[in-house]
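Undergrad: can you look at this prediction? I've put the sequence above it.
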Amino acid sequence: MTTSLIFALIWLVMANVLAMLPSRDNHWQRAYVLIALGVPLLGWVTLQNGPWVGLLCMAAGISVLRWPVRYFGRWIGRKLSKPTSTNPAE
């Protein structure tokens, strides 16, 4: 097992432990830290182990951080959708 996969597994355990602890802000600050640590780690895993292992690790990360991913998807959808007209005369 490569060093990057060991760190990815540590990241997953850390994310699950942090999710079990109570939080006043619905875990958003912890999610930001996990994202900041996880993105470069995902690149390292992909570089050392190939794209398929990188995709598996990305799927594991998405399953842990599903709410930030959902909100990001909605934000992208709003940005890419057609703007609706607010003027009824048009």
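TA: That came in fine, so what should we check first?
Undergrad: all contacts plus neighbour counts: C-alpha atoms, from now on.
TA: OK.
Undergrad: what's downstream of the longest helix seen in the chain, the next helix or strand?
TA: Longest helix in the chain, counting residues (DSSP state H): helix 28-49. As assigned by DSSP states H and E, the chain's next helix or strand after helix 28-49 is helix 51-64.
Undergrad: okay, the angle between that next one and helix 28-49?
TA: Per axes from the mean of the first three to the mean of the last three CA atoms, to 10 degrees, the angle that helix 51-64 makes with helix 28-49 is 170 degrees.
Undergrad: name the helices or strands packed onto helix 51-64?
TA: The elements that helix 51-64 packs onto, with contact taken as 3 or more CA pairs under 8 Å, 6 or more residues apart in numbering; DSSP states H and E, are helix 3-20, helix 28-49.
Undergrad: another one to put next to it:
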Amino acid sequence: MTLSLAVACLWVVVASVIALGPQRYHWPAAWGLIAVGVPILGWVTWTNGPIWGLVVLAGGLSVLRWPVRRLFASLSRAER
């Protein structure tokens, strides 16, 4: 396992621990996870290829499903 995949796994563990915490910390933590996760995603894609990049992207989207749902909801409202 490369270092980039290990860091991505650590990101998932940290996101899971944050999800167990109080709900008032979820949205600020989600923004922090997004800010840290995007460079990690790029690093994984760069070192391991696009297939592993897509796997890590799918994992990140499953962890951060509410921010993604709100993004798509706001984009669909903007089209109307």
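TA: Arrived safely. Note that the structure is a prediction, hence the values are computed from the model and not measured.
Undergrad: next, the TM-score between them, please.
TA: Once superposed, chain against chain, the TM-score is 0.93 (TM-score structural alignment, normalised by the length of structure 2); 80 aligned residues with a CA RMSD of 1.1 Å.
Undergrad: can you name every helix or strand that the longest helix of structure 1 contacts?
TA: Right, helix 28-49 of structure 1 is packed against helix 3-20, helix 51-64 by 3+ CA pairs under 8 Å, 6+ apart.
Undergrad: angle of it against helix 3-20?
TA: 160 degrees.
Undergrad: let's have the helices and strands packed on helix 51-64 of structure 1 in JSON lines, adding mean neighbour count and distance to Leu56 of structure 1.
TA: Output for the helices and strands packed on helix 51-64 of structure 1, formatted as JSON lines (neighbours: other CA atoms under 10 Å; distance: least, CA to CA, whole Å):
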{"stretch": "helix 3-20", "mean neighbour count": "15", "distance to Leu56 of structure 1": "11"}
{"stretch": "helix 28-49", "mean neighbour count": "16", "distance to Leu56 of structure 1": "10"}
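Undergrad: how close does the longest helix of structure 1 sit to structure 2?
TA: Helix 28-49 of structure 1: mean distance to aligned residues in structure 2 after superposition is 0.4 Å, counting by mean CA distance after the TM-score superposition for structure 1.
Undergrad: what does that helix correspond to over in structure 2?
TA: Per TM-score structural alignment, the counterpart of helix 28-49 of structure 1 in structure 2 is residues 27-48.
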